[in-house]
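Novice: What follows is a predicted protein model with its sequence.
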Amino acid sequence: MSYQRVSQPCRNFNILGSTTVQDPRDRREKVVLSNFAAGATGNLILVDPESGQGESLPLPGDEGAWAVLNWQNERLLVGTCPRFGYLHSLDLRTRTWAEPLRDEHETYIWNLCQGSDGLIYGGTYPGCVLLRYDPAAHRLENLGRMSDNPDNLYSRMVYAIPGHILVTCGMAEMHLALWEIATGKVRRFGRPGAQVRAITDRFLCTESEGELAFYHLENLAPMAGDASLLPAESPPPYGGTRHRIPLADGRIFAVRGQEYYVMAPGEVRPQLRPIPTPRPPTRIMTLVADEQGRLWGSSSFGQTIFCYNPTSGETWNSQVVCDQGGEVYGMAWRNGRLFLSAYAGGDHVVYDPGRPWNQVDNENPRTLPREPAGPEPLLIRPEARSVIGPDGHFWTGWMARYGVYGGGLTRVDTATLAVTAWVDPVPGQAVVGLAADERFLYFTTGGEGNGLPPKTEPFHFVVWDPQGEIVWQHTFPAGRRPREVAAAGGRVWVAVDRELWGFDPARWAWEAVYPRAAACHHLLATPDGQRLLIFDEEGLWSLDVASGAQRQVSQLPGPVRAATFTPDGTLYFAHGPALYRLRPAL
């Protein structure tokens, strides 16, 4: 069988960085937005806040950038992510890019600042190093690690203070590091766990465990101070506001998801306007189909969803589904409503497509109250995505918050919308795969941690009763990596490295282990439950669940981690920003 490329239906913005420039071409003030295009090449968007017009400038490489710095209204310096960690330099007058620079070991540059020596500094992932860029020589240097904790992977933010660069290090152990420009020496600074709260022209303020500490900016000597010294912060007119940028005339330019607003002093609720360039195609994260045969999916960064009608070819792309940044991992339909689970706030969202869209007021889609309640979410990344359980409710498997190993399960009651959470059902391990049949839920665990190096220890396959308890558990030998899970034909199938394990829940026993030539990326049961589709590095395979016979169905355009069937039995799958169809029905 052969597949057919049908559309690029997923399109959105994800603005990570911003600054302002006085454009040397027309001497007008422009706002610069750095857009991350997941699975594609990112771009800069220059917006004229007066006219509302926009200009899009593709980056020379990488998917996008957190770091954007205006250098003397002559150049824009851009530090990219997530694959290469380029340092790009754009000549604003000619709109031309210099040759990209990079450190081969770093994949993220988080932000850039100009030191008191006139040079440009940036922090990175995964080496937790400090980079230095010389604009005159167009040269990039690695100045070494900023943390003495080997498990810290992030030099997440850098700040310029006289004679020094202050660096935030994490995520295994949060601390500040102070790098001295004159000597190149680095030392820890401030209290344990301290983070930068504010830097003014007079002082530096840090915060640790709710306590503030103040330092004179010139010599970093401690000084007396309290919260009254901090700059006043007025709440934004809209939740989910990012990049509040002061303009020269006193107005504020701000971004909210796919839109922006310009707020004059004293204005209460400024008009939201679409970002004035076309949304680029972006990588599809998740796919599901509704009863009408329409395909629904999410972008792998940017917190939006889309709908594609295979009959008409019509596509709809949403605004952001919740105020937190990140992306939707889990999607499932129940009683005409679409239930969602999202990183990075650990959010559950419910959307009724039959009602008007009003996310601004949290009406539709609606973000549900977090459980367990608290100032910070305990579970933030729905790594195992979501399923409708045997109880008819919406279940999700999670990874713990940054700097913590662990995970959990949540259930959203699809009638009352009440949320229940089970944190660390397997202590210290993330839930990485999730499936359900008519009796139980099934999940696998792993050693991944947000902002942490993965750990190697014995991981697990768990049978979970929807009442909230483990009823059976298997421990794999250390070094084995269970991942994807699917239920088909009265069996449960688990991808373990380059093997497929079959579990019989009627006998509480493993039935068979099938060696495979390549690791599995995704598992999907056919609608009749008699076959299991296996997406791997070499193509699409079909396994007969009764006999165990496998056959290759098709080649694939690349790795596939999102696929679904429409009610007529047509298989759709995604690779990058593209949606594909496979006919005839399997």
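Specialist: Looks like it came in fine. Residues are numbered from 1 along each chain as shown.
Novice: Only C-alpha atoms from now on, for both contacts and neighbour counts.
Specialist: Fine.
Novice: In the chain, which residue is most central in space?
Specialist: Geometric centre of the chain, nearest residue: residue 326, 4.2 Å, by Cα atoms, centre = their mean.
Novice: Distance check, it against residue 149.
Specialist: According to Cα to Cα, to the nearest Å, residue 326 and residue 149 sit 27 Å apart.
Novice: now swap in residue 187 and tell me
Specialist: Look at residue 187 and residue 149: by Cα to Cα, they are 12 Å apart.
Novice: again with residue 440
Specialist: 42 Å.
Novice: Compare residue 187 and residue 149 (neighbour count), which wins?
Specialist: Neighbour tally, residue 187 and residue 149, criterion other Cα atoms under 10 Å: the higher count belongs to residue 149, 16 against 13.
Novice: and that one, what does it touch?
Specialist: Listed by Cα atoms under 8 Å, 6 or more residues apart in numbering, the contact partners of residue 149 are residue 173.
Novice: for it, helix, strand, or coil?
Specialist: coil (DSSP: H, G, I helix; E, B strand; the rest coil).
Novice: what about residue 143, how many neighbours?
Specialist: Other residues near residue 143 come to 14 when the count uses other Cα under 10 Å.
Novice: Would you check how far apart it and residue 190 are?
Specialist: Residue 143 is 21 Å from residue 190, by Cα to Cα.
Novice: Over to residue 420?
Specialist: Distance from residue 420 to residue 190, by Cα to Cα: 39 Å.
Novice: same deal with residue 210?
Specialist: Distance from residue 210 to residue 190, by Cα to Cα: 14 Å.
Novice: next one: residue 343
Specialist: Residue 343 is 31 Å from residue 190, where distance means Cα to Cα.
Novice: do the same with residue 108
Specialist: 26 Å.
Novice: swap in residue 415?
Specialist: Residue 415 is 50 Å from residue 190, by Cα to Cα.
Novice: One more: residue 545?
Specialist: Counting by Cα to Cα - residue 545 and residue 190 are separated by 60 Å.
Novice: again, but for residue 233
Specialist: Distance from residue 233 to residue 190, by Cα to Cα: 24 Å.
Novice: So between those two, which is more surrounded?
Specialist: Neighbour count, other Cα under 10 Å: between residue 233 and residue 190, residue 190 has more, with 21 against 6.
Novice: Pull the number of nearby residues for the nearest residue to residue 395 once chain neighbours are set aside.
Specialist: In space, and not counting its chain neighbours, residue 395 is closest to residue 411: 4.5 Å by Cα to Cα, 6 or more residues apart in numbering. For residue 411, the neighbour count with other Cα under 10 Å is 24.
Novice: Which element is encountered next along the chain beyond the lengthiest strand in the chain?
Specialist: Taking DSSP state E as the criterion, the chain has its longest strand at strand 379-388. Per DSSP states H and E, the first helix or strand lying C-terminal to strand 379-388 is strand 394-400.
Novice: and the angle from that following strand to strand 379-388?
Specialist: If you take axes from the mean of the first three to the mean of the last three Cα atoms, to 10 degrees, strand 394-400 sits at 150 degrees to strand 379-388.
Novice: now what about strand 394-400, what contacts it?
Specialist: Contacts for strand 394-400 (Cα under 8 Å, 6+ apart): 330, 332, 339, 341, 378-389, 405-414, 429-434, 443, 448-450.
Novice: take the one below as the second:
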Amino acid sequence: MGRFECIGTPVRADETRSAAVCRNAEGEERVVIAARGYVLIVHPDTGDCRQLPFPEGWVDYPFASISDKAGRYYTGAGRMLMVLDPFTAEFVWWTKGGQVPEEEILGFAFAETEEGTVYATTYPGCKLIKVNPDTEECERIGRLSNGQKYAMSLAADRQGWLYAGIGTQQAGISAYHPDTGILAEWLISGDDVAGSGQVHRGTDGEVYASLPLAGEGQEAQTRWFRLLGGEAVPVKAADVAPSVYQGSGYQKLYGHLSGGRTIISWQLADSELAMEEADGSTTVCPLHYEGWGTSLSPMTQGPDDRLYGTSNHPLHLYRYDPREDELVNFGGKVVEEGGGGNICAYAAQGPYLLGAAYAGGRVHMLDTRENPGLGRDGGRNPRLIYFDDRIHRPRCAAAHPDGQHILYGGFPGYGAVGGGLGIVHVPSGTVTVYPHDQIVPFQSTLGLACLSTGDIIGGTSIETPGGAEPAAREAVLYRLSWQERKVVRRWTLLPEAREISLLACDSRDFIHGLTSDSLYFVFDPREERLLQRIDLSDWGGVVRQGLITADHGGETVIFGLLSGTLFRIDPNTSEPVRLADPPKEATSGLAYINGRLYFGCGSELWRYCII
């Protein structure tokens, strides 16, 4: 029998998940930063930090926040909506799904009216709710859109109208008037353009909206409007006032400090709150908090026989050297534009390790002969060489046997259906992306394996995690001719499968795979025949990068990891053989280095020593 060993927690850094400046009637100010499971209350004058867990020990990710005219702080995390008094450091009200039980996320966006009433949006019902902590009520107003799931922004004008930016499959702006009860699903239509409408309250007190325009290429094209009294008037981009929110995505900051001070950084991942004073100087307050330990994303064996991986929200790059038993966290700034994402898939050619990252389909190239970091000449290691939203959420990568190319695939961006397939020429760093309609229309590549002939086998998913509705019924395997760079065969092996999550190729060119339902199968692409089909759901759920090929004891072996079981594939029978059950639920995999299998259990790095 082998043995399990816990190496440790590579990363203890939390991700800022929205923040707000709160000011009470006496003019006192606090900056409240929300994270997974807690808020951090910061006194901007003294730098004092107070960490406060969510009510009832609730642990989930916030998406937005706001402060009201009384200085209270509103945020939501999963099914819990909560209101905090940051000056007494007490949660004064909260609810956990009971009043809106059908919604997965409460508080996807917030807005306050002139009268001081706070409203919020929900997911996936795209609903508007009214929040009243004084009466301990959470009133459901109605759906902002009958077809879309996301209302990512919300703003209120001077006349009490509320506006929501809707998407992602179809962009638009919805409006609601509390006094009349009028709810207009499409105040402004995006003309069936994919993406999201956006609204914001400007620093001038006006409300502005933007909608994407249809067009070719990657350059953003936008039309702008000023909203008032339920009417939309087109305006030029130059006439749009900045938002009362700073930042982007789920890391926005609401409000501004008094006295001419400006908050320029509020990142828990960097452990600092930085402010520009009225005289132009900078004040940095260290942020002191106890992190939960950051969950680990998939990991890989580097060309130097060291383990590489990142944490997930925020992205920190770490490396483990088994020879020296040395675990190093290189931090988040070393990965250009890494931010709140993670590197999801890896492949190596020569000394170079390629990592494909969420969000935005960023491709990073690490030279493993040098330590990760910023060079004295300003150069980076790793280097960001490419990004493409057609592979917004990478899920797989494979090194081609020609020694020069790496392939990668994954899901597209918000509102899109079907992900691209990327091919990287490592010596030049150039990337070619083939859109889904040239691979498998309306599907995304989640598994890749290379045959000895050089052709590629891909496995697909019909899922659309960016909010669109699936346009296909069943996942497929496909064969890409390497010489022609086009798909020459497609097979529907398992008609009930929505996703072929993982693939590996053995020495006989048999393809081994796992579906999202933990169904294991073996396929012979030469004979075009399904050889094996076994339900492994009793061993747990699928773990990302949980199926790998390794040189173990001089032979090619396929190892697998499900959330409850480590296993190997018998090379003679092609049947899975259970090795052991991890002491904790496995959440990310899988790398093999010199007789050891490495994987993640939440934030902890574990290994199994094979005997």
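Specialist: Structure received. Computed from a prediction, not measured in an experiment: that's the story for all the values here.
Novice: Overlay them and tell me the TM-score.
Specialist: Superposed pair, TM-score by TM-score structural alignment, normalised by the length of structure 1: 0.85. Supporting alignment: 562 aligned residues with a Cα RMSD of 3.4 Å.
Novice: before we move on, the earlier item: and for the longest strand of structure 1, what's in contact with it?
Specialist: 329-334, 340-347, 394-401, 407-408, 423, 431-436.
Novice: let's go with 7 Å and repeat that
Specialist: Contact partners of strand 379-388 of structure 1, identified using Cα atoms under 7 Å, 6 or more residues apart in numbering, comprise 329-332, 341-346, 394-401, 407-408, 431-436.
Novice: Buried only: go through those residues for me.
Specialist: The neighbour count (16 or more other Cα atoms under 10 Å) marks 329-332, 341-346, 394-401, 407-408, 431-436 as buried among the contacts of strand 379-388 of structure 1.
Novice: Alignment lookup: residue 247 of structure 1 to structure 2.
Specialist: Residue pairing (TM-score structural alignment): residue 247 of structure 1 is matched to residue 257 of structure 2.
Novice: The residue nearest to that match when sequence neighbours are not counted: which element?
Specialist: Nearest residue to residue 257 of structure 2 in three dimensions, chain neighbours excluded: residue 21, at 6.7 Å (Cα to Cα, 6+ apart). Take DSSP H and E as the rule and residue 21 of structure 2 turns out to sit in strand 19-23.
Novice: Other residues contacting that strand?
Specialist: The contact list for strand 19-23 of structure 2 (Cα under 7 Å, 6+ apart) reads 29-34, 65-67, 71-73, 252-257.
Novice: Next, the mean deviation of it compared to structure 1.
Specialist: Compared with structure 1 after the fit, strand 19-23 of structure 2 shows a mean deviation of 2.0 Å (mean Cα distance after the TM-score superposition for structure 1).
Novice: The helix or strand following that strand vs structure 1, average distance?
Specialist: Where DSSP H and E defines the elements, the next helix or strand beyond strand 19-23 of structure 2 is strand 29-35. Compared with structure 1 after fitting, strand 29-35 of structure 2 deviates on average by 2.5 Å (mean Cα distance after the TM-score superposition for structure 1).
Novice: Strand 29-35 of structure 2 to strand 19-23, inter-axis angle?
Specialist: Here strand 29-35 of structure 2 runs at an angle of 160 degrees relative to strand 19-23 (the same axes, to 10 degrees).
Novice: ok, which stretches of the stretch 401-550 of structure 1 are strands?
Specialist: Ranges of strands within the stretch 401-550 of structure 1 are 407-412, 419-423, 430-436, 441-446, 460-465, 469-475, 482-488, 491-496, 499-504, 509-515, 520-525, 531-536, 539-544, 550-554, based on DSSP state E, counting those that start in this stretch.
Novice: for the stretch 1-150 of structure 1, same thing?
Specialist: 2-7, 15-22, 29-35, 43-47, 54-58, 64-71, 75-81, 86-91, 96-97, 101-102, 108-114, 120-125, 129-134, 139-145.
Novice: Which residue, neighbours along the chain excluded, lies closest to residue 185 of structure 2?
Specialist: The shortest distance from residue 185 of structure 2 to any non-neighbouring residue, by Cα to Cα, 6+ apart, is to residue 174 (4.7 Å).
Novice: my guess is that neighbour meets residue 167, correct?
Specialist: No. In this structure residue 174 of structure 2 lies outside contact range of residue 167 using Cα atoms under 7 Å: 10.5 Å.
Novice: which of those two has more neighbours?
Specialist: Counted by other Cα under 10 Å, residue 174 of structure 2 and residue 167 do not tie: residue 167 has more neighbours, with 29 against 24.
Novice: In the stretch 201-350 of structure 1, what residue spans correspond to strands?
Specialist: Assigned by DSSP E, counting those that start in this stretch, the strands in the stretch 201-350 of structure 1 fall at 203-208, 211-216, 222-223, 242-246, 252-256, 259-263, 273-274, 284-289, 295-299, 305-308, 315-317, 327-334, 337-343, 347-351.
Novice: Take these and write them to CSV, including distance to residue 53 of structure 1.
Specialist: Shown next, in CSV, are the strands of the stretch 201-350 of structure 1 (distance: least, Cα to Cα, whole Å):
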stretch, distance to residue 53 of structure 1
strand 203-208, 38
strand 211-216, 43
strand 222-223, 47
strand 242-246, 17
strand 252-256, 14
strand 259-263, 12
strand 273-274, 11
strand 284-289, 29
strand 295-299, 26
strand 305-308, 26
strand 315-317, 22
strand 327-334, 28
strand 337-343, 32
strand 347-351, 32
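Novice: For residue 135 of structure 1, which of those strands is the nearest?
Specialist: strand 242-246 (24.6 Å; Cα to Cα).
Novice: Let me know the angle separating that closest one from strand 252-256.
Specialist: Between the axes of strand 242-246 of structure 1 and strand 252-256, defined by the same axes, to 10 degrees, the angle is 170 degrees.
Novice: Now do strand 242-246 of structure 1: which elements does it pack against?
Specialist: strand 252-256 (3 or more Cα pairs under 7 Å, 6 or more residues apart in numbering; DSSP states H and E).
Novice: redo that, cut-off 8 Å
Specialist: strand 15-22, strand 252-256 (3 or more Cα pairs under 8 Å, 6 or more residues apart in numbering; DSSP states H and E).
Novice: Export these as a markdown table, with columns for mean neighbour count.
Specialist: A markdown table is the format used below for those (neighbours: other Cα atoms under 10 Å):
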| stretch | mean neighbour count |
| --- | --- |
| strand 15-22 | 22 |
| strand 252-256 | 21 |
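Novice: Columns distance to residue 181 of structure 1 on top of those strands, output as CSV?
Specialist: CSV is the format used below for those (distance: least, Cα to Cα, whole Å):
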stretch, distance to residue 181 of structure 1
strand 15-22, 25
strand 252-256, 34
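Novice: Please identify which of those strands is closest to residue 301 of structure 1.
Specialist: strand 15-22 (10.1 Å).
Novice: how about stretch 8-18 of structure 2: buried residues?
Specialist: Across stretch 8-18 of structure 2, burial judged by 16+ other Cα under 10 Å covers 9-18.
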